[in-house]
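>>> could you work out the structure for the sequence below:
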Amino acid sequence: MKVLVPVKRVVDYNVKVRVKSDGSGVDIANVKMSMNPFDEIAVEEATRLREKGAVTEVIAVSCGVLQCQETLRTAMAIGADRAILVETSEELQPLAVAKLLKALVDKEQPQLVILGKQAIDDDCNQTGQMLAALLGWPQATFASKVEVEGGVAKVTREVDGGSETLSLTLPAIITTDLRLNEPRYVTLPNIMKAKKKQLDNFKPEDLGVDVAPRIKTLKVSEPPKRSAGIKVADVAALVDKLKNEAKVI
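The predicted model follows:
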């Protein structure tokens, strides 16, 4: 059984992002980039399923600029068997990514697609759901536990007030949450082995997909800075300010 694992190249979560002076977007020049943490969890989970014998092949996929090859090499160092890059310099929005992934699913015929629930750069949380809709496959989002056996995936997911367990008939889509697992440390020998693994390169036009942006970003701005706090003499003064100045009571 094949598993497809999409991974995204994003600004590293330890980096403080800065908005461009013209407000057109986030400045990523000379900024450390890495794999989206939720996607890293997805690669780890797919690798564990292969180690258990439930999966035979793990294929990592990324869509974006040529530098995404570095992200794919990291995925292969974690445990992916091979990788596919859909190279484009266009701004990719969730629907375009979902269409590209659908084309790759039609090509590779995996039984399972595992991807992060969201990317930490745009926090859209849309690609997995859109892909499931385009394919007409069952989906389980925010997975905290995954078991695959006999053509069925049992997924425990977090919901308001607790958790629920879903049973999905494969093929299916699963999106991962933080509690699913802790990705393994990538060792140097595995990094060296990843350099020899197969990495195929496609263009969107090779897959027959139009990735032109449908949404236009008008302006990006930093959140307003918090004003300094003030001291009050007593409770009466605090209540007065909350009521007359802050108007919260």
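>>> make it CA atoms for all contacts and neighbour counts henceforth
Will do.
>>> just the helices in the chain please.
Ranges of helices in the chain, per DSSP state H, are 37-51, 68-78, 94-108, 127-135, 188-194, 235-244.
>>> for comparison, sequence B:
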Amino acid sequence: MRLVVCLKAVPASTEVAMDPVTHTIVRDGGDAVWNPYDTAALEVALRLKDEARAAGQEGWVGVVSMGIPATASLLEDALSRGADEALLLSDRAFAGSDTIATCYALTLGIGRLCAEPDLILCGKMAVDGDTAQIGPMLAAALRLPVVTGATTVERHGAAVDVEQVFDGARRRLCMHGPGVVTVDKDAATLRMPSIEGVLAARRTSVPVATAADLGADLDRCGLAGSPTQVVSCFVPERASDAVAIEGTPAEQAATLAYLMGEVLA
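Next up, the predicted model:
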């Protein structure tokens, strides 16, 4: 079973800077971590790999990420935890990519990493963007079926059973053939790296692919290929005023009704 996991580096802090010209997050590599939804997807892939190998079958996990050169160190961490190969897409031409341009670059990267993956996994969403668009867009671009928000992913022969929460209800779906699954962050907790894995990862040089290496159309990359932009970003102001309502339950109810009326008036 050949699995590809898409990983995204996100700021470790809630204090982020926005470029005043491009209106994109400034990514300088400082205090970056993997998106927690993506780490759940990676652990799901590693478990499927372990199960395949335990059954005497092929099990392989490749990880791909698009980001600045410093992202390579995070990919080494993924290798230390059990991923077999990694690929970093890094080029100034990719800077400022929205989800459309990001999806385009990732499809090229996935094709370079693994020509015919059995399953592509990514986090349900990224904590710095909250769009939840990349997984479905990858599926559409590659003409593959997609299941979103998976809480469990189990392999049964050539099929994959996926459980998801949809409209407040749990349901199970069966996917046959290659497909894309986006994973909820509570689906799995990423394992710790082994000593052997850490040493092996340190001896590995993560390959870096530029737009030219991928044969990418520059008109579809970065800001040039991004029809959407974030025009502003701000932290909402929150009031901390509170009113303590005292009295009997009837008096409290009457006071609450009055206050709600004042708010809605």
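>>> in TSV: the helices of the first structure, plus distance to Asn30 of the first structure and mean neighbour count.
Listed next are these as TSV, based on distance: least, C-alpha to C-alpha, whole Å; neighbours: other C-alpha atoms under 10 Å:
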stretch	distance to Asn30 of the first structure	mean neighbour count
helix 37-51	20	23
helix 68-78	15	24
helix 94-108	25	19
helix 127-135	27	20
helix 188-194	23	14
helix 235-244	45	12
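>>> quick check: longest strand of the second structure.
strand 146-156 (DSSP state E).
>>> where does it end up in the first structure?
Mapped onto the first structure using TM-score structural alignment, strand 146-156 of the second structure covers residues 139-149.
>>> what about Pro223 of the first structure, distance to Arg18 of the first structure?
Using C-alpha to C-alpha, to the nearest Å, one gets 11 Å for the distance from Pro223 of the first structure to Arg18 of the first structure.
>>> let me redo that: Met130 of the first structure
30 Å.
>>> go on, Asp240 of the first structure?
Separation of Asp240 of the first structure from Arg18 of the first structure (C-alpha to C-alpha): 38 Å.
>>> so who does the aligned partner of Ile100 of the second structure in the first structure touch?
In the first structure, the residue equivalent to Ile100 of the second structure is Leu95, according to TM-score structural alignment. By C-alpha atoms under 8 Å, 6 or more residues apart in numbering, the contact set of Leu95 of the first structure is 126-127, 130.
>>> tell me the buried residues in the longest strand of the second structure?
146-153 (16 or more other C-alpha atoms under 10 Å).
>>> and for stretch 159-174 of the second structure?
Buried, per 16+ other C-alpha under 10 Å, within stretch 159-174 of the second structure: 160, 162-164.
>>> of those residues, which is the nearest to Ala12 of the second structure?
Gln164 (27.6 Å; C-alpha to C-alpha).
>>> surely the closest one meets Val153?
No: applying C-alpha atoms under 8 Å as the test, Gln164 of the second structure and Val153 come out as separate, 9.2 Å apart.
>>> Leu42 of the second structure matches what in the first structure?
In the first structure, Leu42 of the second structure lands on Val43 (TM-score structural alignment).
>>> quick one: contacts for its match?
Contacts of Val43 of the first structure (C-alpha under 8 Å, 6+ apart): 5, 60, 75, 78-80, 114-115.
>>> measure stretch 21-31 of the first structure end to end?
Stretch 21-31 of the first structure end-to-end distance (C-alpha to C-alpha) = 16 Å.
>>> repeat for stretch 119-136 of the second structure
Start-to-end, stretch 119-136 of the second structure (C-alpha to C-alpha) is 13 Å.
>>> what's it aligned against in the first structure?
With TM-score structural alignment as the criterion, stretch 119-136 of the second structure aligns to 112-129.
>>> which residues belonging to that stretch are considered buried?
Buried positions in stretch 112-129 of the first structure, judged by neighbour count with 16+ other C-alpha under 10 Å: 112-120, 125-129.
>>> could you do stretch 208-220 of the second structure as well?
Applying 16+ other C-alpha under 10 Å to stretch 208-220 of the second structure flags 208-211, 216, 220 as buried.
>>> dump these into JSON lines; add distance to Asp184 of the second structure as well.
Listed next are these as JSON lines, based on distance: C-alpha to C-alpha, whole Å:
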{"residue": "Val208", "distance to Asp184 of the second structure": "28"}
{"residue": "Ala209", "distance to Asp184 of the second structure": "28"}
{"residue": "Thr210", "distance to Asp184 of the second structure": "30"}
{"residue": "Ala211", "distance to Asp184 of the second structure": "30"}
{"residue": "Ala216", "distance to Asp184 of the second structure": "31"}
{"residue": "Arg220", "distance to Asp184 of the second structure": "29"}
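>>> now, which of the contacts of Leu95 of the first structure sits nearest Thr169 of the first structure?
Closest to Thr169 of the first structure, out of all of those and judged by C-alpha to C-alpha, is Met130, at 18.4 Å.
>>> for Pro6 of the first structure, see how far away the spatially closest residue to the closest one that is not a sequence neighbour is.
Closest residue to Met130 of the first structure apart from its sequence neighbours, by C-alpha to C-alpha, 6 or more residues apart in numbering: Ala98 at 6.0 Å. Going from Ala98 of the first structure to Pro6 of the first structure by C-alpha to C-alpha gives 10 Å.
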